[in-house]
Each structure stands twice: as C-alpha cells, then as structure tokens.
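# Give the three-dimensional model of this entry:
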Amino acid sequence: MPPTSRPGGPAPGRSPIISHPTLRALLAACLFVYVAQNMLNASIAPLARALGLAEWIVGLAISSAALFVTTLSQFWGRRSVAWGRRRVMLTALSLALVAGTLFALAVALRSAGVLGVGAAAAVIVVARGPFFGAAVSAIPPTGQTLIAKITPDERSRVAGMSAFSGSIQLSIVVGSLLSSLLGSWSILAPVWATPVCVALAFVIGWAGIPRDRPRRPGQAGEPAGEARVGAGVRQVEGGAAPLTAEEGPDRGPRAVLPPRLSWGDRRVLPWIGSAFGMFFAAGVVQIIIGFVVQDRLGVPPQRAVPLTAVMLLANAAGAMLSQLLIVPRLGWPPRRLMRVGVSGALVCLAVLSLAPTLWLMAAATFCIGLANGLVAPGYSAGGSLAVRDEEQGAVAGVLNASASLTWIFAPVTATALYGWHPAAPFVLALAVLAVSAVTAWTARALRA
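Here you go, the predicted structure:
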C-alpha cells in the first residue's frame, strides 16, 4: 500500500530526506543534465541564424523532443522498476551524452563549411529532438521512482519531489546565465559545454546512485496476489494479464516489467486534471512573453531580448524559491499545495494579462513561478501516493508525460492566437487554468 503521513509527525521545517546521500546525488546529476538542456535551448535560435538554418528548424527540434518525452516517459518509468533505477539513469545519461556530442559536431562542421545546410539541419533536429528528448524523458520518471523508494511517508515524499522539481528550475537559471556568459566569448562555447555537463552528470550518477536489484517475480515485499508468475499469466487488479516477453515463464530469472497505468486511471486522473492547467498556462507565458514585452513596452527586438530574459528568470526564480525553500518548510499535504497553487496562479495570470509596466509583468511572472512551485511537487507526490509500490514507475511516467504534453501544442497554439489577438492566448490559458482550479477543489481524490 502507498505510504501515508502519520498523525503527530514532526513540525513544519526542513525535512531530513533532503540530507539523504542518494537524493543529493540524484539532484546534482539532474541539475547538470538540465543545465545542458537549457544551454541548448538558449543557444539554438541564435545558432540557427548564424548557421543559415530556417527558423522552423528550432520549432521542429523542440516539438519533436516534447513528443518523445510524452511518448516514452512511461516506457522508462516502468523499466526503472524492472531493470533498476541506476541502470536506467545511466543509460539515459549515456544517450544524452551521445546526443549532445552529435549536436556539437554538426554545429562545428557546419561552421567550418564541411557540412551542408540540409545535412546540418537534419543532424541538429535529430540530435536535439528525438535523440535528446528520448534520453531526457527517462530522467523525471526514474528520479521520481527513486524518491518514492527512499521516502517512507507523505511529508518526506513531498519534500523529495519538491527538491527534485526545484533542481530542474535551478538548472533554468544556471543554464541561461552560463549560456549568456559563454556565448559572449564564443557562440560555439555553450554547444561544447553541453556534453561536458552531461558527462559530469553521468559521473555523479555513477558514483552516487546505488545499485538496486531489478524487480523479480515473487520477490519479498511484493504485495500478495498483485503479481504472480505462473502458467504465463500475472494476477493483476481486475483479472489476469499475459506476461510480457521480458517476464515469460521460460525466460528464467529475468526482471518482471510492472503493469502499465492508464491516463484515465481514477486514482491519478484527478491529479492530472488539477495540474494540467498550471502546466499549460506556464507554457503559454514562456512562449509569448517575448512578444508581450515588445508590444506593451514598445521596444525594438534587440532591446526586448534582455527584458524577456528578465521575465523568464523571474518565473524560474519564483518556482525555484518555492520548491527548494518554501514547500519543504510548509509541510503541506499534496492536495493543499495543489489548491493554493492553481488558485494563486489564476489570480497572477489575470494580472499578467493586463499588466502595463515591466515591473508589474515581472512581479506577476515571478508569482506564477511561485504558484507553479507549489503545484509541481504536490502533483508528483499526490500521484505517487495514490498508487501501489509496483506502479511507481508507471505513474511517474504518466505524470511526466502529461506535463510534457503541453509543449507539443502550446507553442503553436499560443503564438497563433497571439497573432490573431494579443489577449486570446491569455483567455485560453485562464479558461484551462480555471477548469484545473475547480477540479482541485472538487475532485474526490483530492478531498480524501
């Protein structure tokens, strides 16, 4: 059964799980690999112009990466339980290292005139899109299953998930600043720094994430009656299901692949519905804020670049502050984090949609980041606590995929609506966020 919080637990304050050496290694590895990703994100658009590539190449690379993250998250999450978290994490980091190196080589060869425009574009899209996306898609679900394994109760689960999400937000700040500093020296410097950061993440993961045994048929600690191997079937909730090729009775002691989890599972769907509006709104804000700054302040594109960076950093700083400092000290259960987060985001997004000055826009985006920082760990911990131990990999994959889903269609939807009318994307985001707020306050799963 999933762990729950104990009455009379410790008073709000810093959770001891933060000092767990495995969690610290996970956070450090996660920080470096996402710093690498954010350096690529910050440099890919200027690189496309410098290399003579069309602007749509950038959109294709990012959207295809999001598609692979959405598609493969549950694949990796289930295998993190079946194969072991260390094995999946190191596999993912190895793939990311190869992808980052291919990207850097393609850029260098194109800069030297060795590679043509078409070939360079193809390699860049494949390396940054499907290849890097497939690798990075393993990290959130694997990290969440590892946190679920080392956290015994609700309070520590929330603190661990909050620290994990906070490390990703910190990587946005560090990656953006590092890319700016390196880019002022050479436009190729952030590109070559990317595989270096991934290599550091691999070393940290290799040294700090302990070996764990893959999940075996009938192993000790497995809930009775929920996974039984024999005569080619497994006993699961609702009946018997055929074993996969990785767990057939004639395959010997190979690891059992946990069952899949449906996006419509009634235990998890309310958490997805409560958070989806937050993720969609955050994606819309990040995509159109550069246009908003130019149009409302009447500044030229060159001056809008640093102002847009200020807005994005304010958003990331709010989320980072919330996840690394505020949530661990509040000690709130997941449902309260969700309710306060989506409700606060609804108010802040309404303010941003009408804000006429730079500082009011920056304050609103900072507060949206704070709200996102409450929702993200509540979402991850709540969904994790709603399912059984053997479903942790599957639920982590579903939660990560649903969060990534917004990046497949939010960019094109938001920009198309903004071109039609500047208020349109805000109206859509507010409507979706309002539905999530209603879900957070009324769903039975969040009232329990």
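# For the rest of this, base every contact and every neighbour count on C-alpha atoms.
Fine.
# Now do the same contact list for residue 439.
Applying CA atoms under 8 Å, 6 or more residues apart in numbering, we find residue 439 in contact with 270, 273-274.
# The residues you listed into JSON lines, with extra columns for neighbour count, secondary structure and distance to residue 33?
Below are the contacts of residue 439 laid out as JSON lines (neighbours: other CA atoms under 10 Å; DSSP: H, G, I helix; E, B strand; the rest coil; distance: CA to CA, whole Å):
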{"residue": "270", "neighbour count": "23", "secondary structure": "helix", "distance to residue 33": "31"}
{"residue": "273", "neighbour count": "21", "secondary structure": "helix", "distance to residue 33": "29"}
{"residue": "274", "neighbour count": "28", "secondary structure": "helix", "distance to residue 33": "28"}
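# Another sequence for comparison is provided below:
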Amino acid sequence: MFAALAGSMAMMAYVAVIGPAARELGLPEWVPGLSITIGGVFWMALARWWGGVSDRHGRKPVLLIGFAVFALTYFVLAAGVDMALRQQMSILATIALLILTRALIGAVYAAVPPTTAALIADCTPPPQRPARMAKLGSANAVGMVLGPAVAGGLAAWDLGLAFHAAAALPVLALLAVFLGVPRRTDGTSSGGPRPASGVRLFDPRLRLASATALIAMSSVAVAQVLVGFVAIDRLQLDALGGARAAGLALSAVGVAQIVAQQFVIRLKAMPLNRWLWLGASIAGAGFACVPMVTTQGQLLASYAVAAFGMGLVFPAFQAMAANAVQKHEQGAAAGTISTAQGLGMVVAPLAGTLLYRIAPGLPYLLIGALLLGLALFAGLRRATVPPSEPTSPQAQP
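As a prediction, this is how the structure comes out:
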C-alpha cells in the first residue's frame, strides 16, 4: 500500500509543478500537455503487457524493475530541469528531456497498477477483495491529493527541489517492495509448467469490468481537466480565484473518495453489482448537477458527491476483474483493466474540452448519463456473491 501511495504521489507531483516550471523556462503551453499525454499513451499501451509479465515471472521482480527505472528516470528529469533553470540547456533540449523522460516514466509506471492489483488478488480470498481493493484505492487517492500539495509547496521555495523530492518517492517505494513483498506470492514458484494466460484484450469475462473502468476513468479525467474552466466561467472568478477553487474541488474529491472507500472496507458482505449500482448512481447524479452550480460551495458539493460515488465504483470493478479469472491470469486481467483506464485518461480530456466548447454543461451531462446507464445495467444484473475461484478460463462473470 505504501508503494502505491508513493508512486501515485510521484506521478501527480509532476502534474502540479510542470506548469510553473514551463513558465519559468519559457516553454510553450503545449509542452507540458504533450509530455503528460505521451506518458499516458505509454501507460495505456504497456499496462497489459506488464501484467502478463508479472504472471510469468512474479509480482516482486516486476515491481522492483518498475520502481527502479521510475526512480532513475525521475532523477534524470530533475537534474535536467535544474540545468535548464540555470540556463545550461537549450529550449529544444529541455523539450526533448521532458517528453522522453515522461514517456519512459509512463512506460515503467504502467507496471505498477496492474501488478499491485494482481498482488492483492493473489493474497486475498474473493469475498474480501473489494475491501482490499478499496484500501489500494485509498492509498492512490491519498497520493493524488498529497503529491500535488507537497510538490506545490516545495515549488514555492525551489522548483528544482520539488522535482528532486518527487524523484525520491519511487526510491522509497522500491525499498518498501524489496523489504515487504515476498519473493513469490502468485503461485509461480511451483515446479510444474505454468499455464498460459487465456486473457484476451476483449475477453468476455472482463467486458463489464473493462467498460466500467473506461467510463469511470473518463469521468474522472473530464472532471479534472474542466474544473478550472467551470470555476472561472460559472462562478465568474479570475484566473487566480479559479485555480484556488479548482484546487479546493480536487481536494474535496480526494477526501470524498477516501471516505467512500472506507465504507467498502467495512461493508464486506455487499455484492459487487450493488456497489457498482450504488456508486454509479451517486456519481452520475453528482456530475449531472455541475452544469447548474452558481456558487463555490455548490461546485465543491457536486464534485464531492461525484467523487464519493466513484470511490465505490473503482474497487468494485477491480474486484470484478480479479474474481472473473484464474490465479495465473491475475496480472493480465489487471493489465487489461489498467489499459481501459489509460484509454480513458488519454481520450476523455480531449473529448471533454471539445464538448465544453460546444456547450459548457455537455461533457458533465454526458458522463452523468453514462454513469446512470451503467448503474441501470448493474441494477438489472442478478446480484451474486463471486465464487472462490473460476473453474474455466472462459467462464462468464
């Protein structure tokens, strides 16, 4: 859990400080956006592959490699930013540094989410997986809140220091994995031949979980990208006031997600379909209210309600995926879900901003409708308690 927290903090710290760094370095606005997008593309492209590697070679080696290269690349990035701030690097070299290092970070960090989710699935009986996935989600949510906050505070003193501090986080995660994760936790240590993973990219067993992951991450990405615009346009704030309101809204999101996931941790007996129905209903209603906000309090409340619902949805679809496949397929299944999330992170911000130009409320109404449709579908499905282990590689969820 600590490794997931540290990794999430490091990833989100970059998002918080790259804007001010770009201004200080005189870089055009598209450079930070492109670097973040490139990282997301590599994450999406390689998450499933990393999950399969962890199925074949074990969770711990994959996590160690991922965090080690993550840390090394981040320190190269931090050193390069220091040189650029001292005017020891050209603009073109700085742009290349940001894009290439972020691409490599996205490529290796792609190993972390599916492998940590598979590690939890390996060590947890199916009825307890939603609660454990919720703990993992809480760690990631705390990281998403603390990372930008700590990095932003350090950047006020020294931009270079903020990058170096962020680079130290994957080192701590590396130590946590090295000391805390057993060498084998996934059954790969047995002497017999390992069965090949039967998980396909569009595996019917993962259809609902993948669709939910795509809708959920798309909703989160749209909400994150547009919150500043909504604060300025709907609340009639200036740029500074809009940034402050957006920061408060995103902080409320983190707190609401953590609170929601505590409910999942404590109410272990509730079927996964019911969590999905409840969470998607709440989140859809929260997002649908955003176009009607006229005060900062209403904006915070709408985002908090939506985030509370999303905090119920995320552990539900992660546990659904884990319960739908066999033990030797956990990494590939988690990688497939991570790929769906990555697709949402890459495509949704662009689609959301284009829809916002057409009508400011349209992207929120669309994601609200998608979530409410998902809730309706989940409500119509027969609520079942997952079996302890699927009996066939092609078993339906």
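# and which of the contacts of residue 439 of the first structure is nearest residue 360 of the first structure?
residue 274 (26.9 Å; CA to CA).
# Quick check: which element contains the closest residue to the closest one other than its chain neighbours?
Excluding the flanking residues, the one nearest residue 274 of the first structure by CA to CA, 6 or more residues apart in numbering is residue 436, at 4.3 Å. Following DSSP states H and E, one finds residue 436 of the first structure within helix 424-442.
# okay, that helix sits on what stretch of the second structure?
Residues 362-380 of the second structure are matched to helix 424-442 of the first structure when aligned by TM-score structural alignment.
# average gap between that stretch and the first structure?
Stretch 362-380 of the second structure, aligned to the first structure and superposed, deviates on average by 2.6 Å (mean CA distance after the TM-score superposition for the first structure).
# In that stretch, which residues are buried?
For stretch 362-380 of the second structure, burial by neighbour count (16 or more other CA atoms under 10 Å) applies to 362-376, 378-379.
# Over to stretch 270-285 of the first structure?
270-285.
# Centre of the chain to that stretch, how far?
On the basis of CA atoms, centre = their mean, to the nearest Å, stretch 270-285 of the first structure sits 13 Å off its chain's mean C-alpha point.
# And for stretch 175-193 of the second structure?
With CA atoms, centre = their mean, you get 25 Å for stretch 175-193 of the second structure.
# try stretch 118-127 of the first structure
Counting by CA atoms, centre = their mean, stretch 118-127 of the first structure is centred 25 Å from the centre of its parent chain.
# Quick check: closest non-adjacent residue to the alignment partner in the first structure of residue 291 of the second structure.
Residue pairing (TM-score structural alignment): residue 291 of the second structure is matched to residue 353 of the first structure. Nearest non-adjacent residue to residue 353 of the first structure, counting by CA to CA, 6+ apart: residue 426, 6.0 Å away.
# which ones are touching that neighbour?
With CA under 8 Å, 6+ apart, residue 426 of the first structure has these contacts: 284, 349-350, 353.
# Mind jotting down where the strands sit in the first structure?
233-236, 239-242 (DSSP state E).
# can I get these in CSV with distance to residue 60 of the first structure and mean neighbour count?
Shown next, in CSV, are the strands of the first structure (distance: least, CA to CA, whole Å; neighbours: other CA atoms under 10 Å):
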stretch, distance to residue 60 of the first structure, mean neighbour count
strand 233-236, 40, 18
strand 239-242, 38, 13
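# ok, residues contacting stretch 21-32 of the second structure?
Here stretch 21-32 of the second structure has contacts from 18-19, 84-85, 91, 95, 98-99, 159, using CA under 8 Å, 6+ apart.
# what do you get if the cut-off is 10 Å, keeping everything else the same?
14-15, 17-20, 36-38, 81, 84-87, 90-92, 94-96, 98-99, 102, 155, 159-160, 163 (CA atoms under 10 Å, 6 or more residues apart in numbering).
# Report the buried members of the residues you listed.
Neighbour-count burial (16+ other CA under 10 Å) is assigned, among the contacts of stretch 21-32 of the second structure, to 14-15, 17-20, 36-38, 81, 84-85, 94-95, 98-99, 102, 155, 159-160, 163.
# Stretch 64-72 of the first structure: average distance to aligned residues in the second structure?
Counting by mean CA distance after the TM-score superposition for the first structure, stretch 64-72 of the first structure comes out at 1.2 Å.
# now that stretch: which residue numbers in the second structure?
The aligned range for stretch 64-72 of the first structure is 38-46, by TM-score structural alignment.
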